[in-house]
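> sequence? don't have it. structure:
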């Protein structure tokens, strides 16, 4: 009875593990866009290439433990054995070949999925542009062509390439919609471009993937992918909002740190708001509301003081 109980408790973690993993969303393995599908393919290919080494090692570990167990007197006993050129060659050659394949695949895929490379649109489909500003701890989405903006909610039509222009009004952050593909950093005084496309309608969660303070874990938003008619209806809904936003009016209040900020719409937004936010770090007029707790109050002030240097670095990089 004691032996059976011991076996049960040893096997218990392996029985519980599938239940724990079943709670994972596995968003990267359920892509809804062309970029996400390519990333999934790269992950799966890399995984199985590595399994060429991992699986035999695991199998041989159990086989060796079983064959050379203490009670198996039939196993050949060779206490003076020390080296085998054949085994040594296999142990080094196979992993080196796998690493070489992984290097080539990763290199090619990384260049083909360059986040700043525009996505080819289908005939008759016009690409669209959305400005993204990371704030503490929320996301501001500006639609320069429509003259509107939203907080913690972004919408765009299905099968339409979207150019996300990404910056930060505060500390560095990272923008990602896992089911659509790549993540990209948002940095104050800099403009980064990310191209994505969604091939299915739906509501996809997006988030910050870079630690930026106590509230970053709730820095979430929804990406609503709709038909062209649905997107136009969404734009009209935003235009019904009585709120307006500009760098001189409303932005400082919005930029103040807040956690779990509700979805908010602005019906009137100047197209140059995004550029104003970037330029504010170049000319030293960046909005730096007081930060609470240990998160970045000093860091934000320091960032503002060095904003010109950051901007100059961005220009040199470009």
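Thanks, I have the structure now. In this text, all values refer to a predicted model and were calculated from it rather than measured experimentally. Numbering: from 1, shown residues only.
> CA only for contacts and neighbour counts going forward, please
Will do.
> all helices of the stretch 1-150 of the chain, in order?
Taking DSSP state H, counting those that start in this stretch to define them, one finds helices in the stretch 1-150 of the chain at 2-21, 34-67, 85-112.
> just give me how far the shortest one sits from the chain centre.
When C-alpha coordinates are averaged (Cα atoms, centre = their mean, to the nearest Å), helix 2-21 and its chain have centres 34 Å apart.
> try stretch 283-303
25 Å.
> end to end on that stretch, go ahead and measure it.
12 Å (Cα to Cα, to the nearest Å).
> my guess is residue 139 contacts residue 151. True?
Yes: using Cα atoms under 8 Å, residue 139 is in contact with residue 151, at 5.6 Å.
> comparing those two, which residue is more hemmed in?
Just comparing residue 139 and residue 151: by other Cα atoms under 10 Å the higher neighbour count belongs to residue 139, 27 against 22.
> list the contacts for the residue nearest to that one when sequence neighbours are not counted?
Using Cα to Cα, 6 or more residues apart in numbering and skipping the chain neighbours, the partner closest in space to residue 139 is residue 152 (5.1 Å). Residue 152 makes contact with 138, 139, 140, 141, 220, 221, 222, 261, 262, 263, 264 under the criterion Cα atoms under 8 Å, 6 or more residues apart in numbering.
> so among these, which ones count as buried?
138, 139, 140, 141, 220, 221, 222, 261 (16 or more other Cα atoms under 10 Å).
> pretty sure the last one sits against residue 140.
This means residue 261. No: with contact defined as Cα under 8 Å, residue 261 does not reach residue 140; the gap is 10.8 Å.
> could you report the neighbour count for the closest residue to residue 183 other than its chain neighbours?
Taking Cα to Cα, 6+ apart, and ignoring the residues beside it in sequence, residue 183 has residue 176 as its nearest neighbour in space, at 4.4 Å. Neighbour count for residue 176, taken as other Cα under 10 Å: 20.
> could you do residue 5 as well?
10.
> separation between it and residue 19?
Using Cα to Cα, residue 5 is found at 21 Å from residue 19.
> ok, back up a step: now the helices of the stretch 1-150 of the chain in a markdown table, with distance to residue 207?
Listed next are the helices of the stretch 1-150 of the chain as a markdown table, based on distance: least, Cα to Cα, whole Å:
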| stretch | distance to residue 207 |
| --- | --- |
| helix 2-21 | 21 |
| helix 34-67 | 16 |
| helix 85-112 | 22 |
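> presented hereafter is structure B, for comparison with structure A:
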């Protein structure tokens, strides 16, 4: 019977053999450093946990009732034991705290990379002692419902549900969303970073190995969340150049009108490329004013900084509403009436009970 029970458990281990330990075997230097920090912290915590578990079993056996051990009912203090109990955890907490503080700053996603990999800095040494920093590849990311749009501003192209980047090339992701809060996560590359509408977050990372990796949304965002996945390809410089040229030749144009169509909710979109991407498209998405009928957030904030639009500005409220499917197409907002003043008995232009002046 015992052998039968063991055999019934073996298929479970066979299924676990198909799992990928991507978090423990990443392909990007940032993810490698995060992995090392996680393993070091776990090992330090085990220095406390394992002895406690072992001593719990030992004490239960050593001082069992049948052992006939010496009983000291008045015992209450042991200096060596107190030193061990308090000093070891304290030292571990100090070490973990220092590691976490350093890791938090060195692995800040907004911080430009200072190395490509261990022993390989981003600043390339040149003759004469002057170094040249390797400029990052800028990729603008937009979390749509329910797909990912990646824009390459320097190349003038974009791709849907696919990212291609050269190996050992620093990457600077600039991330936003079109509607709800989302999260970009490529486990082999770096940690996750949130994507929020009207805001920009950043993620600096680098891929160190050729390969095809998975990326996905790590934050629930609606019905199509489960299929909100994409592929990240680490390639050499030649393959990246070929991919860019292929997108320029065969991709479809992506302007503001095309983006408004692409932005509509959809699921399981196939990977494809776009060309002729306006340089200001990402800025318009970030400002939530791709539609010409919408007021940009920067204009709204400038208006608020000056005290607001007053009653006369009520008619522009509709232009500030970021609706994804209503009143689109560049149609101007209809004017709305507003009350400019209320007549009072002391008003030289009116009398008590006079009606308010209404302007259109």
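Perfect, thanks for sending it. Treat the numbers as computed from the prediction; the structure is a model and nothing was measured.
> can you calculate the TM-score here?
Overlay of the two chains. TM-score (TM-score structural alignment, normalised by the length of structure 1): 0.79; 283 aligned residues with a Cα RMSD of 2.9 Å.
> tell me which residue of structure 1 lines up with residue 208 of structure 2.
Aligned counterpart of residue 208 of structure 2 in structure 1: residue 199 (TM-score structural alignment).
> please disregard the earlier target; I meant residue 238 of structure 2.
Aligned partner of residue 238 of structure 2 by TM-score structural alignment: residue 229.
> likewise residue 265 of structure 2?
Under the alignment (TM-score structural alignment), residue 265 of structure 2 pairs with residue 257 of structure 1.
> skip the chain neighbours and tell me the closest residue to its match.
Once flanking residues are discounted, residue 257 of structure 1 sits nearest to residue 136: 4.6 Å by Cα to Cα, 6+ apart.
> how many residues are close by the one you found?
Using other Cα under 10 Å: residue 136 of structure 1 sits among 26 other residues.
> do I have it right that it meets residue 256?
Yes: assessed by Cα under 8 Å, residue 136 of structure 1 is found in contact with residue 256 at 6.8 Å.
> excluding chain neighbours, what is closest to residue 143 of structure 1?
Closest residue to residue 143 of structure 1 apart from its sequence neighbours, by Cα to Cα, 6+ apart: residue 130 at 5.2 Å.
> read off where stretch 127-134 of structure 1 ends up in structure 2.
Residues 136-143 of structure 2 are matched to stretch 127-134 of structure 1 when aligned by TM-score structural alignment.
> give me the contact list for the matching stretch.
148-154, 169-178, 182, 195, 282.
> which of the residues you listed are buried?
Buried among the contacts of stretch 136-143 of structure 2 by 16+ other Cα under 10 Å: 148-153, 169-178, 182, 195, 282.
> quick one, helices of the stretch 201-318 of structure 1?
Under DSSP H, counting those that start in this stretch, the stretch 201-318 of structure 1 gives helices at 228-239, 251-255, 273-282, 297-305, 307-317.
> what range in structure 2 matches the fourth one?
Counting by TM-score structural alignment, helix 297-305 of structure 1 pairs with no residue of structure 2.
> how close does the residue nearest the centre of structure 2 get to residue 157 of structure 2?
Compute the mean C-alpha point of structure 2, and by Cα atoms, centre = their mean the closest residue is residue 193, 1.7 Å away. According to Cα to Cα, residue 193 of structure 2 and residue 157 of structure 2 sit 23 Å apart.
> likewise residue 305 of structure 2?
Note on residue 305 of structure 2: its distance to residue 157 of structure 2, by Cα to Cα, is 36 Å.
> compare those two (neighbour count), which wins?
residue 157 (24 against 9).
> wait, the more buried one sits on residue 282?
No: using Cα under 8 Å, residue 157 of structure 2 is not in contact with residue 282, being 12.0 Å away.
> overlap in contacts of the two?
Common neighbours of residue 157 of structure 2 and residue 282 (Cα under 8 Å, 6+ apart) are residue 151.
> what lines up against residue 173 of structure 2 once you look at structure 1?
Aligned partner of residue 173 of structure 2 by TM-score structural alignment: residue 164.
> please apply the same query to residue 158 of structure 2.
In structure 1, residue 158 of structure 2 lands on residue 149 (TM-score structural alignment).
> tell me who's in contact with the closest residue to that match other than its chain neighbours.
Excluding the flanking residues, the one nearest residue 149 of structure 1 by Cα to Cα, 6+ apart is residue 142, at 4.3 Å. Shown in contact with residue 142 of structure 1 (Cα under 8 Å, 6+ apart): 130, 131, 132, 148, 149, 150, 269, 274.
> gap between residue 142 of structure 1 and residue 188 of structure 1?
Between residue 142 of structure 1 and residue 188 of structure 1 the computed distance is 16 Å (Cα to Cα).
> with residue 237 of structure 1 instead?
With the distance defined as Cα to Cα, residue 237 of structure 1 ends up 30 Å from residue 188 of structure 1.
> give me the more crowded residue out of the two.
Ranked by neighbour count (other Cα under 10 Å), residue 237 of structure 1 and residue 188 place residue 188 first, with 29 against 12.
> how about that one, what's its partner in structure 2?
In structure 2, residue 188 of structure 1 lands on residue 197 (TM-score structural alignment).
> so what's its match up against?
Shown in contact with residue 197 of structure 2 (Cα under 8 Å, 6+ apart): 176, 177, 178, 179, 180, 181, 286, 288.
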